[in-house]
Every structure is written in C-alpha cells, then in structure tokens.
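Student: What follows is a predicted structure for the sequence shown.
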Amino acid sequence: MSARVLIVDDLFPNLKLLETKLTVEYFDVVSAMNGPDALAICEKGLCDIVLLDVMMPGMDGFEVCRRIKSTPTTAHLPVVMVTALDQPSDRLRGLDAGADDFLTKPIDDTALLARVRSLVRLKAITDELRSRAMSSRVGDPLAAAAAETGQNANLLIVEDRRSAADRLAAALGQYHCVEVENDPHKALVKATDGAYDLVLVSLDLAGFDGLRLCSQLRSLDRTRTLPVVMIADPGDRARIMRGLDLGVHDYLVRPIDRNELVARVRTQVRRRRFAHSLRESVQASMELAVTDGLTGLHNRRYLDSHLAGLFSEPSLRGRPVAVLLLDIDRFKSINDRFGHEAGDEVLRDFAARIRAQTRGVDVVARFGGEEIVIVVPDTRLDGARQVAERIRERIEVVPFPIHRGTSTIDVTVSIGVAERLPGDETPGDLLKRADTALYRAKKEGRNRVVAAAA
C-alpha cells in the first residue's frame, strides 16, 4: 500500500536516509526541516503519515505533534516520533502530545516499515469514513475527535498470569472499566458479545498462541474494528512484527511502564471513538437521504425505490400488495387560520398516529405536502381498507394539539386504497388507482375511505 510520508528532521543526512528506505518500498516522500514547515504541509493535506524527529531547534517534535493532534483538520494524521531518547518519561511526553508510536534511533528497517504500513492501513479506512461524514455535513466529527479524552472505556485484558493481570487492571482501573479473562477461548466469546472499546492480549499465554487470538479478533465481523494491543516479552520482536502485519493496533513490551500503558490505551480509545463518530455520521447522512426532515417518515426517494423493488424483484411480483394514499382534509385552511407552524405540528402528529397504526413491515412515506403513502405488503384490498378505516378513525376522534399544546383543532383525513392487479406494469399504475380513489373520497364529502375498483 503506497502513501505519502512526511519526514521531519533538521538534519539533512537523517532525512535522506529515511527517504531512501521508504522510497525503495514505493512510498512517496515529502520532507520538512522544521516544525512550521511540517505543520503547513499537514494543513494542506499533502501527507498521509508523519515521521517526526523529537530534537529540533525552535519548535521541537513534541510541540509539532501536539499542534497536529489538537487541530481538527489534522488530528486524524498518524504521527510516529523518531528519537534517540528511549526513557519512559520521553515516550510518555510524546504519547501525551498525541503520538501514535515511537521509533528509536538507530531505526530498525523492519520496525519502520511495519509501523508505517500498519498506520497507513488504519488511516485509509478512516479517510473513507471522514470523506463520507464530511460530505454529509452531519455534525462535526473532526472537532469531536480533537476534544475526545479517551477515558471511561470498557477494556478486556486477556492474561493468565494473575500478578501481571492485577498490575494491568490496577493501572487502567483508575480511568476505565476493566475486566480480566485468563481463558483465551472465553475471551473471544466475550469480545464478540460484549461492548468493549479495546482488548489487551498477552502473547505469552500458557498453551495458547496469543497471536492466534489477535488474528481471530481482527478477522471476525463483530470485532474487526475493535482495537487490539499486544503485550509481549522483550524477545518477542518477530511476533510483534507479525502481529502488526495481521492488523494489531499497538503493542507494549514488558516490563510495562504504567504511564505508557495508560497513554497508549488512551490513544487507541480516542481513535476508536473517532472512527465510531464518523460511522455514525455516515449512517445519519444515509438516513437523511431517505427520510423526511419534518415528519421523520421515509421520503419520496425511498418510496420510489421501494415500490420499484416490489415490481422488479421476481420473488415479489406475484405477492399481494396494497397502497393507501392519505390526504389531510382542508389542510390549507389550517395553515391560513393558525399559521404554518401549527400546520407543521399537525403534520408531525399526523405522521406519529399513522406509524402507531401500522406494522413494522409497512412502509410509510411522505408523498408530498400533506399527502402520505402507506405500502402494505401481503395484504389484499379488504385488509388494506380495514387498516385505512382504523387510521381514519384515529385521526378523527382525537383533536390535534397546536401552538405547543396551548390549543387543539379537529382534523380529518381522506384515504384512497388500491391493490396491485395482474395488469399493473409499474408502481405508477398502482398509485394512479389509489389517487383516483382518493379523489372520489374528497368529492364524496371527505373524512372517508374509498377503495379503487378492480
């Protein structure tokens, strides 16, 4: 997978060394020799991942990282700190600044490529969600990501050594809800059934390969997006690299620094919640595309698509289906006498009462203005007429509140009913007969149900 890698280092030989290593692996490389230039490149969207040297004059790497991660438009960029410092306090400072990982000089080629590829994969998934979420203009998921604390998460620790599990739980329990499981088979079941935000897996489980559990968590539909953090021994370098290739999100090496553990878990939880907020935004945009904003019913676009499926799908063409076309009587006079706000209140209540009288399999959609269509599958004309009469009575007998409940008005509805006939070739044929029946209901005095003749 190719990507644009930004290398930030004030020493030219270091820049060229990393550039050579990455170019050979078909990555595109851009470079900056100071913090302000690096921030400008990030803000212009010219990179997919940042390899950031810590020790730079003026603005050091910690400050650059902090600014990248605190700006909504760049907070999603993965940042790997490249440093000669390997003290836990230095790593903690970088993680607090928002760094996604560390590489220690001299840089190991295998670790470099494994880290870059892992983070680029994650970013590619996130970018697709970001694009869809931002185009929908539902909320501001980027601002939410920058404000996320990464605390109060539900964590599952898979560790069969009691003392190690207790230390992990004690460190993380101050900020999160922690559960420990020593059986990897039970842990997999819990992870798929539970609402966890992250799983920590010891690679040194007795009689079981921890990497297998990591692989299973990454491959199952229910846990594919669940962050997984490996806990490894110092000699497990090859298995760590294998885990990263499998898609594991992060790792910790024993002895585990308490502060680094807390910081790395916080980073992964923040990233998960960011991705979740993006998915919710995308889902909301999809719902808005087929939902009427005023009534909450399906809109005309959804209705047309649904009816088209009933007429084009071979398995559905032979099944009975009926439609009800409803129109509020004298709705214009409601708007004229009481105002359009009162008219909107009536429409919302009208839609709610219809939903209460229909089944989950029925499709209720706003057809236009005060007209609503109900598609009633597996129902003949007589059954549909009974549904229509029940709705008509419900509208008539209970007055509609308006002006925020300070007064009420009486409302009635006229309904035309039609069922699909063998000669119907398109949804338009069915809707036309329902519309004709509705016209008759209006002409015959309103507040009534009329069924179309066969």
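Tutor: Happy to help now that I have it.
Student: For the rest of this, base every contact and every neighbour count on C-alpha atoms.
Tutor: OK.
Student: Show the subsequent helix or strand relative to the helix or strand where A352 lies.
Tutor: Using DSSP states H and E, the element containing A352 is helix 340-356. Per DSSP H and E, the first helix or strand lying C-terminal to helix 340-356 is strand 363-368.
Student: tell me the angle of that next one relative to helix 340-356?
Tutor: With axes from the mean of the first three to the mean of the last three Cα atoms, to 10 degrees defining the directions, strand 363-368 sits at 160 degrees from helix 340-356.
Student: which of the residues in strand 363-368 are buried?
Tutor: 363-367 (16 or more other Cα atoms under 10 Å).
Student: Which elements pack onto the helix holding A352?
Tutor: Packing partners of helix 340-356 (3 or more Cα pairs under 8 Å, 6 or more residues apart in numbering; DSSP states H and E): helix 331-338, helix 381-397, strand 400-402.
Student: tilt between the longest one and helix 340-356?
Tutor: Comparing the axes of helix 381-397 and helix 340-356 via the same axes, to 10 degrees yields an angle of 140 degrees.
Student: Alongside the first one, take a look at this:
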Amino acid sequence: MTARVLVVDDVAINVKLLEAILTAEYFEVVTASNGVDALEVCARGQCDIVLLDVMMPGMDGFEVCRRLKQNPLTAQLPVIIVTALDQPSDRLKGLEAGADDFLTKPINELALITRVKSLVRLKALTDQWLLRAGLSSEIGLTDPFEGVIASGDHGTILLVEDKDSRRARITQSLVEAGHHVDVETDPQEALFRVIEGTHDLVIVSLDLADFDGLRLCSQIRSLERTRLLPILVIAQSDQTHRLVRGLDLGVNDYLMAPIDTNEMLARVRTQVRRHRFMERLRDSAHLTMEMAITDGLTGLHNRRYLERHLAGLVDQASQRQRPLSLLILDIDFFKQVNDTHGHDAGDDVLREFSRRIRRTVRSVDLVCRLGGEEFVVVMPDTDIRDAAMVGERIRERIASQPFLIEGGEEQIAITVSIGLAARTGGGDAQDTLLRRADDALYKAKREGRNRVSAAVA
C-alpha cells in the first residue's frame, strides 16, 4: 500500500536517508525542516503519516506531536517519532504527546517500513469510515471526535498471558490506572471471550507456552466482529522478526520486555482512545446510512429506500412466478388538518397513521412514506384478493378510532383512500405497478374517498 509520508527533520542528511528508504518501498515523500511547516503540511491534508524528529530549532517534535493530536483535523494522523534520544523518559514523553511509536536512531529499516505500512493501513481504514460518516455534520449528527476524551481513558482489556509473575504485574498496573482487566491463559478460550465480550483492547504475549500468539492475533483479525479491535503484543528482544510479522498481520502496537509500566499505560491509553473513536465513527456512519433511508417523522422507510428496493422485489416475484401487490394510501383531506389544527397536529396524525399501518401488515411487508400524506405498502406473495382484504383492514383501522392531537387533549376523525395494484404476470416494472396503483387511488378519491379501489388488470 502506497502513501504520502511527511519527513520532518532539520538535518538534511537525515531527511535524505529516510527519503531513500521510503522511496525504495514506493512511498511518496514530502519534507519539512521545522515544526511550523510540518503543521501546515498536515493541516492541508498533504500527508498520510508523519516521521518526526524531536530536536529541532524553535518548536521541538514533542510539541509538534501534541498540536497535531489536539487538532480534530489531524488528530487521527499517525505519528512516528524518529530520534537519537534513547532514554525511557524520552520514549514516554513522546508517547504521552500522542505519538504512535518512538523509534531510536540508527533506524532498523525493516522495523520502520513495517511500522509505516501498519499505520498507513490503519489510516486508510479510518479514512474509509470518515468518508462513510461524511454526511454527519450535514444532517446534524454529533461530531465523532466529540465524546472520545469525555468517555475517559479507562478501558476494558483482555490480557492473554500464561506467565504468572508477568500477568500479575501487568494486571495490577492496569487496574491501578483505572482499567478493568479480564485475564485468560488459554488462547482458545481467549478467542471466545473476545468474540462474546465488549473489550477495548486485547494484549497478547508472543511467548505463550505451546501456542503461537500470532495465530490468536490472526484469528481476531479474521472475524468481522473483532476486526476493528486493537491488539497490543508483548515481545521479547529476540522476537523482532515475529513482531514485524505481527504488524503485517494487523497488530496495532507492541511492548518490548522487560515492560516499562509507564510506557505500557501510555500505549494502552492511546489504543483505548482510538478504539472508542473508531466505534463512535462506525456508529455515526451506520446512523448516517440509516437516516438516509428512513423518514425522520414516522420511522418508516422513505421514498429513496422504496425506489432502491421495489425493483428487486418485483424482479424476484417475476422470476419465481409469485404474486406481489402494492397499496398506495393517501390521508383524506389532510391539508384541512394542518390548516385547522396546525402542523404539530398534522405530525401527530402522520405518526399515529404510520403506527396503525405497521400494526396491520406483516413484518415481511415493506411500508414506506412516499412523501407528505402518501404511503406505500408492498406485499410479497400476496395476490390482489388478499391485498384488497389487507387494504380494507387498514381503512377500517384508520376510520374506526379518532386520532388524538395536541397531547391527547383533542381528537379528530381521519379516513384514508387506498389504491391497489398487483403484478399481472406480464413482467410489470416497478413504475408500471406504481402508476396503476396511483390510478386506482385517484379512482377511490373520485368515488367519494374512504375506500379501497383496485386497478383493472
């Protein structure tokens, strides 16, 4: 996977070295020699990942990273700090600033490229979800960035570790930091717990006895339910190649033994936040898609959904030589309701009208609000005779009981006119079926309303 990498370093030879490594792997490289320029490149969306030096004049790399992570426009941009600093305190400072990783010079080329590819894949996935949820602000949904920090950094974590002493130390540190920790020593049981649970992170040891920890990571990644669940692995110093393989498989982050507690807590915090952001983003995308096909007032499917699915239902009925019928319903004199009682009363009527339709038809029937006071009911495997009976039941249910308006303080009588058409067996298209039902509806209105009229085949 190719991507545009921003290399930020004030030393030209360092820039050239990283540029050569990255271009050999077919990455596109852009450069900046100071923090201000780097922030501008990122704000313009001109990179997919940042390789950031720490020691630069003016603004150092830690501050650049902090500013990137505090800006909602760049908060999800992966940052790898690449520096000559090699003290644990420096690594912790970088991770607490929001960096996704901290690599010390001289750089291990394989580790660098693998980490870049891993983070680029994550960025691409995030961008896909952002694109799917792109209509959120336009339709008034909450910004997916909001609420992630407010939800807290305390997560539910599954620890898969069979070494007693290490398991105890990790659990104690995480619990003291406010996390809830589930512990599992059996990798197979761990997989079941991941599938059935609601964890924010899985921590997997790569030196489990009699089991390959990477296989568990692969299994977690292969399942739809756990595909977005962050995985952090614990590796020994002699397991570099296995770690690289893990990053290729989709592992999100890693810790090298012996574990630095503060580093572990910083990495865990980052993964928990990222998981909650992705969950919120996914929910936002699903809600956006749901709202695109749902009528906000009645909760029924809307005209867009009908147009997309009616053709498929008609084709399916035609191929199977099965009956299919369609009703168009129009509330009689609905304009008078709005003119006399106001639009709030009209909305009350539309909501109650929808509820009565849904209580009358089958769960397999498609009920849509066509627009205004017009509704459509599509009934698979239903011939014109049975459809007429359903239409009459709907008509009776609407007319038999007054509609409550203004919080139940008043009530008004409502009736409905219904036009009915059925597939004739001659390969009716959806437009033909709708037109015939619409013609039948106008016939019902001409004949006095509050009745069901069937189209002539």
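Tutor: Done, it's in. Since we're looking at a predicted model, the values are computed, not measured.
Student: Distance to L172 of the first structure added to the buried residues of strand 363-368 of the first structure, as CSV?
Tutor: As requested, the buried residues of strand 363-368 of the first structure are exported to CSV (distance: Cα to Cα, whole Å):
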residue, distance to L172 of the first structure
V363, 48
V364, 48
A365, 49
R366, 50
F367, 54
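Student: So of those, which two are at opposite extremes in space?
Tutor: V363 and F367 (11.7 Å; Cα to Cα).
Student: So for H176 of the first structure, which of the helices and strands packed on helix 340-356 of the first structure sits nearest?
Tutor: Taking these one by one with Cα to Cα, strand 400-402 is closest: 46.4 Å.
Student: Which part of the second structure matches the helix or strand that that closest one is followed by?
Tutor: Sequence-wise, the next helix or strand downstream of strand 400-402 of the first structure (DSSP H and E) is strand 407-409. Residues 410-412 of the second structure are matched to strand 407-409 of the first structure when aligned by TM-score structural alignment.
Student: Stretch 63-71 of the first structure too?
Tutor: Taking TM-score structural alignment, stretch 63-71 of the first structure hits residues 63-71 over in the second structure.
Student: Any idea how many residues pack against D186 of the second structure?
Tutor: Summarising burial for D186 of the second structure: neighbours were counted as other Cα atoms under 10 Å, giving 14.
Student: quick one: it and L158 touch, right?
Tutor: No - using Cα atoms under 8 Å, D186 of the second structure is not in contact with L158; the gap is 11.9 Å.
Student: quick one: the host helix or strand of L211 of the first structure to the second structure mean distance?
Tutor: Element membership for L211 of the first structure (DSSP H and E) is helix 210-219. The superposed helix 210-219 of the first structure is, by mean Cα distance after the TM-score superposition for the first structure, a mean 1.3 Å from where its aligned residues fall in the second structure.
Student: contact partners of that helix?
Tutor: Applying Cα atoms under 8 Å, 6 or more residues apart in numbering, the external contacts of helix 210-219 of the first structure come out as 184, 188, 191, 201-204, 223-226, 228, 230, 239, 243, 246-248.
Student: re earlier: which of the buried residues of strand 363-368 of the first structure lies closest to D160 of the first structure?
Tutor: Taking Cα to Cα as the measure, D160 of the first structure lies nearest V363 of those, at 51.9 Å.
Student: ok, the closest one - contacts?
Tutor: Shown in contact with V363 of the first structure (Cα under 8 Å, 6+ apart): 298, 303, 374-376.
Student: do the same with R222 of the first structure
Tutor: T192.
Student: And it, how far from V398 of the first structure?
Tutor: 46 Å (Cα to Cα, to the nearest Å).
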